[in-house]
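>>> heads up, no residue letters with this:
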């Protein structure tokens, strides 16, 4: 709120340091590989040096990403005029409720609008501007949301029919007899929106400070809590009172893949890549995905798995992982972008530590319109708590669009 935005020179300087760290990492790893070839095992000092640089590389990347996001963040106030008198009234009434607990204005506005977003147990809708800012911050902080398909709904459940097998098609002469097409096999996918909550706290002194932008403060406070909970649920949530993660579905070897299962390829080694030509397994995973899905495909893995992949070269001696070409860009693996999701499992025996696919077509995030806030000045005096809720669901919508790598023999 009170910090200034980083300058472009700050971003450039941080990105240059990141690239220098990457060059140092490649030199250390090349030295380690040379030692393995000449002496069967790498020198301990060299290995420790490489791992230290690898960790520094992660820290530099996080610094660059943070500076880029901060430099792109628009201020909520003063930059965009509200388009309607109703929006202005709601914004003013909401500020009065948050700062001083004056709820009569909000109650009258929401009663007049007959809003379905207000909670029967209490709570009021945040202004549209604040809701948009929360959504924007979540898209930046939640790695799966950033690459998945997102749909807004007003009901509690989104139901989507999906054609498992399409109708029969064929060529026919202009005046030839048309054979009737077979009926498509349809499956109905249901995505219920579950309640997600955060409870930021503030002092009354902070709320009384007119220099504090309430909209911006709320968005920033709930963003971290929402993003962490969403990130875990979209990856491995069990679907009970939370979204169902793509790793929670039944899996099957790619050779035996069927609808409602997620296909996987095995590395052939328990808890590891093969010792020779490990990049071949990643290439196999790329081409396990149909060509129609590959143009928008992403890798998904956590930073520890990515740290192992950074060490891998292809048959021509080139590193298969490449850093972003510019600040704010994304790193690539075999020329496909990488999304780092810390909730993905580490490499271990039979773990599905890597996912690859078109997540925009494969995984759907469902947002129910409306973020609500209930002000609680009593439960934790002298602090004021803000019970903030949104409804979100998620699940796989196309089982052919996502593939996994299993670190096991079969």
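Received the coordinates, thanks. Just so you know, these numbers come straight off a predicted model, no measurement behind them.
>>> CA atoms for contacts and neighbours, from now on please.
Noted.
>>> Surely residue 161 is within a strand?
Yes: the assignment for residue 161 (DSSP: H, G, I helix; E, B strand; the rest coil) places it in a strand.
>>> before we go on, here's another structure to hold up against the first:
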């Protein structure tokens, strides 16, 4: 069986199962059928003989294509998920001792082992009121799975900190430069103007519940269960905040920055181009507005650029052609990969707005340089057997922040006439 390697992060090399190969071939064949149906629709429009059956067929194909792409994404996600790290077997106190003490706390509420470890480590930041730090392998598992589940986290820059905030100095203006002769006098350059960006880490929580029977079952990997329960809700909350968070007790999203026409761009604002129509893409040559968006980004960022949009917007873009009649959208080149638009990858983020008057449904940029996610080390879990009897709640918290790191690296497409 040939191996198919997933186009994931550089740290994770994934091999998808045989079922994914079949699914990927289905997607490619389905897209060819979709293109034929759309060509028929366009021809009917030109003849002014639009057939409702053709429109319905195209809609069905569009939904089927979305379903198969979603299935392919789920297979790739399952393959990306890492297993919990194995316990140490060298006999020394360490990861295995922490894991055993933590499991005793989760299953029975016994805190002696964790208290002993934290006293030995001179830790004063945890306790029965604030919960206990989960073993590093659980934290690593949740973080890695979030990178696969959370679309913006997967493409953004990431920093880990041990404090409450991450401060990043940057130069808004560089030193003066110029050409000079070999023996000519050198003029003194201006000092760069330095400023500071602050990214606070906000608290994100989840509260999965379990029955005591489930907890007592030795066959249940309780650590994997907790990781699986919190990963999806954490990813959903992160995804919304990284796109449109207002910065109040949550990260600041790139869509909530001050937006200006790209010709008037300045640091601290996000530039945008427009569709030229008040509430939609133009009917004639709609793909041209995507070209305008691409080339609004400087070449240094464009080489690592990618599109970000939701599934509904992608369904509209999927029907577009360039000036030579070729479709500008293409399905993933391999199982687990990303769809392409003008050879640039497309990240699907459902928290992006739909196409509508005044919205910004498409972003394009180098998000690795443009958006920064800040993770504070430590995943804390508090066992609560009292608040929802007969269930046991696991109040799980992590601290995460985010915001725009380089305002020149992200551009938006706004649905507006001008």
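Yep, it's here. These numbers come from a predicted model, not from an experiment.
>>> now the end-to-end length of stretch 411-418 of structure 2.
Stretch 411-418 of structure 2 has an end-to-end distance of 16 Å (criterion: CA to CA, to the nearest Å).
>>> which residues of the stretch 1-150 of structure 2 fall in strands?
Secondary structure of the stretch 1-150 of structure 2 by DSSP state E, counting those that start in this stretch: the strands cover 132-133.
>>> what helix or strand is the aligned partner of residue 383 of structure 2 in structure 1 on?
Under the alignment (TM-score structural alignment), residue 383 of structure 2 pairs with residue 375 of structure 1. For residue 375 of structure 1, the element it lies in under DSSP states H and E is strand 363-376.
>>> What is the following helix or strand past that strand packed up against?
Following strand 363-376 of structure 1 in sequence order, the next helix or strand is strand 383-396 (DSSP H and E). Contacts defined by 3 or more CA pairs under 8 Å, 6 or more residues apart in numbering; DSSP states H and E place strand 383-396 of structure 1 against strand 185-192, strand 194-198, strand 201-203, helix 214-236, strand 363-376.
>>> Give me whichever of these is most buried.
Each of those was scored by mean neighbour count; the highest is strand 363-376, a mean of 23, by mean count of other CA atoms under 10 Å.
>>> That strand packs against which elements?
Counting contacts by 3+ CA pairs under 8 Å, 6+ apart, strand 363-376 of structure 1 packs against strand 124-125, strand 149-153, strand 383-396.
>>> Nearest residue to residue 124 of structure 2 in space, ignoring adjacent ones along the chain?
With sequence-adjacent residues excluded and distances taken as CA to CA, 6 or more residues apart in numbering, residue 124 of structure 2 is closest to residue 118, at 7.5 Å.
>>> Relative to residue 94 of structure 1, how far out is the aligned partner of that neighbour in structure 1?
Correspondence of residue 118 of structure 2 to structure 1, assessed by TM-score structural alignment: residue 110. Note on residue 110 of structure 1: its distance to residue 94 of structure 1, by CA to CA, is 11 Å.
>>> okay, the two: which has more neighbours?
Set side by side, residue 110 of structure 1 and residue 94 show more neighbours around residue 94, with 24 against 16, by other CA atoms under 10 Å.
>>> ok, and the closest non-adjacent residue to the more buried one?
Nearest one to residue 94 of structure 1, counting by CA to CA, 6+ apart, is residue 106 at 6.4 Å.
>>> Let me know how buried the one you found is, in neighbour terms.
Neighbours around residue 106 of structure 1, by other CA under 10 Å: 23.
>>> residue contacts, it?
Taking CA atoms under 8 Å, 6 or more residues apart in numbering as the criterion, residue 106 of structure 1 is in contact with 90, 93-94, 97, 124.
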